[in-house]
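>>> Sequence and predicted model, in that order:
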Amino acid sequence: MIEIFGIPLSAFLSQLLLGLVNGSFYAMLSLGLAVIFGMLNIINFAHGALYMMGAFLAWMGLEYLGLNYWAMLLLAPLAVGVLGILIERLMLRWLYKLDHLYGLLLTFGITLVAEGVFRSFYGVSGQRYAVPDLLTGATDLGFMVLPNYRAWVVVASITVCLAVWALIEKTTLGATLRAGTENPRLVQAFGINVPRMVTLTYAGGVALAAFAGVLAAPILQVQPLMGSNLIIVVFAVVVIGGMGSILGSILTGLGLGVIEGLTKVFYPEASNTVVFLIMDIVLLIRPAGLFGKER
């Protein structure tokens, strides 16, 4: 039997896959945070709650309306995106010129309200969401058995992340978004509705969180605190990659997920702290993050 540092190859690769799955969620959630911070200059602490809402909407769609996983993979992000429009229009738009702390406190309050509402209706015990029939089972690769759904999560997450990166960094629309954050008056002079563009950017960022929530529903139990358990790590990922860096969030999220997974193999006691240790080291060496720009 092939071993790596005394660990059977199958166990090593299984843990590597688990780390890559977690890294996919880190990448997608940190991408949404990076988009919102980079374009709106708001630290969106409500991201975890919106991720939780995406998972709950998937479960509710199946439980109450009979809508399957594939339908909710589209409808849940749209619904949370509409909620994001309301949050931005009614609350966040008044805070853009204020200190970051005000946006952080407001979105933290939104998180507490959302979690409280779902907890009052569904309690803290998790709701089970079945893997869709198309993705049940596993594929035997010879050296390991790969669950089909986990492979789908990795492929879907990376595809969406790269598509968002290409949209923002390589298209005219992305250039307009970036210009609108740097000099909104000049962009508005060209006839572009900057406030609407900002609103849609926030909606798109939170829709990414909801999409990740739907992907997570068959893996994790759907429960009100599932976002709170994840958002602190995701913030650490964003800080390490560089606040506002799209590519940095994607690469750092995937990389840290893998590192965390391997840490569980070689030194399990450190698996819950390795991300924060890396964050401390990066901030000491490069305060702007690995891919962030020094101001």
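Sure, I can see it.

>>> CA atoms for contacts and neighbours, from now on please.
Noted.

>>> Can you mark which positions in stretch 87-102 are buried?
Neighbour-count burial for stretch 87-102 flags 87, 88, 89, 92, 93, 95, 102 (criterion: 16 or more other C-alpha atoms under 10 Å).

>>> from those, which is closest to residue 111?
residue 87 (11.9 Å; C-alpha to C-alpha).

>>> what about that closest one, distance to residue 162?
From residue 87 across to residue 162, the span is 27 Å (C-alpha to C-alpha, to the nearest Å).

>>> cool, residue 293 as well?
The value you get for residue 293 to residue 162, if C-alpha to C-alpha is used, is 21 Å.

>>> ok, now residue 97?
Counting by C-alpha to C-alpha, the gap from residue 97 to residue 162 is 31 Å.

>>> repeat for residue 247
8 Å.

>>> who has more neighbours, those two?
The neighbour count for residue 247 versus residue 162, taken as other C-alpha atoms under 10 Å, is higher for residue 247 (22 against 15).

>>> That one against residue 165, yeah?
Yes. With contact defined as C-alpha atoms under 8 Å, residue 247 counts as touching residue 165 (6.6 Å).

>>> residue boundaries of the strands in this structure?
3-4, 7-8, 138-140, 145-147 (DSSP state E).

>>> Check the offset of the second one from the chain's centre.
To tie it back to what came earlier, the one meant is strand 7-8. 31 Å (C-alpha atoms, centre = their mean, to the nearest Å).

>>> Below is structure B, check it against A:
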Amino acid sequence: MLIFGMPIQLLSTQILLGLINGAFYALLSLGLAIIFGLLNIVNFAHGAFYMLGAFGALLLLDHLAINYWLALIIVPLVIGLLGCVVERLILRRIYDLDHLYGMILTFGLGLVIVGLFRNHYGATGLPYSMPPALQGGFNLGFMFLPASRAFVIIVSVFVCLATWLAIEKTRMGSWLRSATEKPQLTEAFGINVPLLITLTYGFGVGLAGLAGVLAAPIYSVNPMMGSDLIIVVFAVVVIGGMGSISGAILTGFMLGLVEGLTKVFWPQVSSTVIFFIMAIVLLLRPAGLFGKQA
């Protein structure tokens, strides 16, 4: 069967690949949007934390025999705790400075982390064995859906939706927003603003660690995996609107699909189509699709 002159199997496969990429784009851009929207920090170390999540799962399996399912819980918590330490010891010292200092500092931190792992493990990818429960898949008639890919998409949608609800619809979310907009007034109500800021950064990088664990069985684990992805994720955040939680989620999945379909209809520009879209969006709407105009 042909759709737009293409076999349905080829088209559906590219849509699936686009959804998988979109799931990672959404998770990573969600963490970036939370950190920027609530802390006003452009976290260039995000790709390094994503890489740490994948390596964390691999090291737990190789050295402690901790399986993938426990790693999905342990690694994001450890990465989030590491993010809390980074915020307490390093980032807190530059909040009163220009935002450029935060961008440079996190960029340097990311380079240090990636450099340490690259010196120890090299640039060659390391395999992470697929969990038995995620092996195989589902025959949908027009395509075969691998269970591992379906799991990534489901987890990403669930985490993104739960995070959006927590920030936009709960009392904790309102405390976070008020802590960043009017910290003195928020503290007057007895709320520990510094602790909220620390936990926010830890949660944002914890999402990157979760994405790294999800990526470990699908992609090879290597020190450069975050560096290759983070530029695209920043483009996703800019298109959705810096600091927009819903914009990061929707744009992540949408651009993943656009990228996947472009590989079918115009493969020559598939690696740059997101940046073309970013340029057009910035020309027509500088605040992004879902961002607030100044």
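Received it, and whenever you're ready, just let me know what you need. Not measured: the values here are computed from a predicted model.

>>> Overlay them and tell me the TM-score.
Here the TM-score for the pair of chains, by TM-score structural alignment, normalised by the length of structure 2, is 0.99; 294 aligned residues with a C-alpha RMSD of 0.6 Å.

>>> about what we covered before: which of the buried residues of stretch 87-102 of structure 1 sits closest to residue 117 of structure 1?
Of the buried residues of stretch 87-102 of structure 1, the one sitting nearest to residue 117 of structure 1 (C-alpha to C-alpha) turns out to be residue 87, at 16.4 Å.

>>> who's in contact with the aligned residue in structure 2 for residue 80 of structure 1?
When structure 2 is aligned by TM-score structural alignment, residue 80 of structure 1 is paired with residue 79. Shown in contact with residue 79 of structure 2 (C-alpha atoms under 8 Å, 6 or more residues apart in numbering): 49, 52, 53, 202, 205, 206, 209.

>>> What's the separation between residue 79 of structure 2 and residue 6 of structure 2?
In terms of C-alpha to C-alpha, residue 79 of structure 2 sits 43 Å off from residue 6 of structure 2.

>>> Also residue 39 of structure 2?
46 Å.

>>> Look at those two and report which has more neighbours.
Applying other C-alpha under 10 Å to residue 39 of structure 2 and residue 6 shows that residue 39 carries more neighbours, namely 21 against 13.

>>> hang on, the more buried one packs against residue 196?
No. Residue 39 of structure 2 is beyond contact range of residue 196, at 10.2 Å (criterion: C-alpha under 8 Å).

>>> which of the residues in the helix ranked longest in structure 2 are buried?
The single longest helix within structure 2, with elements called by DSSP state H, is helix 8-39. For helix 8-39 of structure 2, a neighbour-count test (16+ other C-alpha under 10 Å) marks 9-39 as buried.

>>> for stretch 172-190 of structure 2, same thing?
173, 175, 176, 177, 178, 179, 180, 183, 186.

>>> Sort out which of those are in helices and list them.
173, 175, 176, 177, 178, 179, 180, 183, 186.

>>> Save those as TSV, and put in distance to residue 116 of structure 2 too.
Below are these laid out as TSV (distance: C-alpha to C-alpha, whole Å):
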residue	distance to residue 116 of structure 2
173	36
175	37
176	34
177	35
178	38
179	35
180	33
183	37
186	40
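
>>> Would you check which pair of those residues lies furthest apart?
Spanning the widest gap among these are 173 and 183, at 14.1 Å by C-alpha to C-alpha.

>>> follow-up on the earlier one: just the closest of the buried residues of stretch 87-102 of structure 1 to residue 239 of structure 1, please.
residue 102 (18.9 Å).

>>> Surely the closest one and residue 96 touch.
No. Using C-alpha under 8 Å, residue 102 of structure 1 makes no contact with residue 96, being 9.1 Å away.

>>> Using CSV, lay out the buried residues of stretch 87-102 of structure 1 together with distance to residue 2 of structure 1.
What follows is the buried residues of stretch 87-102 of structure 1, written out as CSV (distance: C-alpha to C-alpha, whole Å):
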residue, distance to residue 2 of structure 1
87, 53
88, 54
89, 57
92, 55
93, 57
95, 57
102, 54
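
>>> In helices only, show me those.
87, 88, 89, 102.

>>> What's the local residue count around residue 144 of structure 2?
Residue 144 of structure 2 has 15 nearby residues by other C-alpha under 10 Å.

>>> Nearest spatial neighbour of residue 216 of structure 1, chain-adjacent residues omitted?
For residue 216 of structure 1, ignoring the flanking residues on the chain, the nearest one in space by C-alpha to C-alpha, 6 or more residues apart in numbering is residue 55 at 6.9 Å.

>>> Residue 13 of structure 2 and residue 153 of structure 2: what is the separation?
14 Å.

>>> dump the residue contacts of the equivalent of residue 176 of structure 2 over in structure 1.
Matched by TM-score structural alignment, residue 176 of structure 2 corresponds to residue 177 in structure 1. Residue 177 of structure 1 sits next to 39, 168, 197 when contact means C-alpha under 8 Å, 6+ apart.

>>> mind checking how far residue 186 of structure 2 is from residue 175 of structure 2?
Relative to residue 175 of structure 2, and taking C-alpha to C-alpha, residue 186 of structure 2 is found at 8 Å.

>>> Pretty sure residue 230 of structure 1 sits against residue 48.
Yes. Counting by C-alpha under 8 Å, residue 230 of structure 1 touches residue 48, with 6.9 Å between them.

>>> So these two - more neighbours on which side?
Set residue 230 of structure 1 next to residue 48 and count neighbours by other C-alpha under 10 Å: residue 48 wins out with 29 against 18.

>>> looking at it, the more buried one is touching residue 227, isn't it?
Yes. The criterion here is C-alpha under 8 Å, and residue 48 of structure 1 meets it with residue 227 at 4.0 Å.

>>> I'd like the distance between residue 191 of structure 2 and residue 54 of structure 2.
For residue 191 of structure 2, the distance to residue 54 of structure 2 - C-alpha to C-alpha - is 35 Å.

>>> ok, those two, which is more surrounded?
residue 54 (30 against 16).

>>> In contact with the more buried one, which residues are there?
Contacts of residue 54 of structure 2 (C-alpha under 8 Å, 6+ apart): 209, 211, 212, 213, 214, 215, 216, 221.
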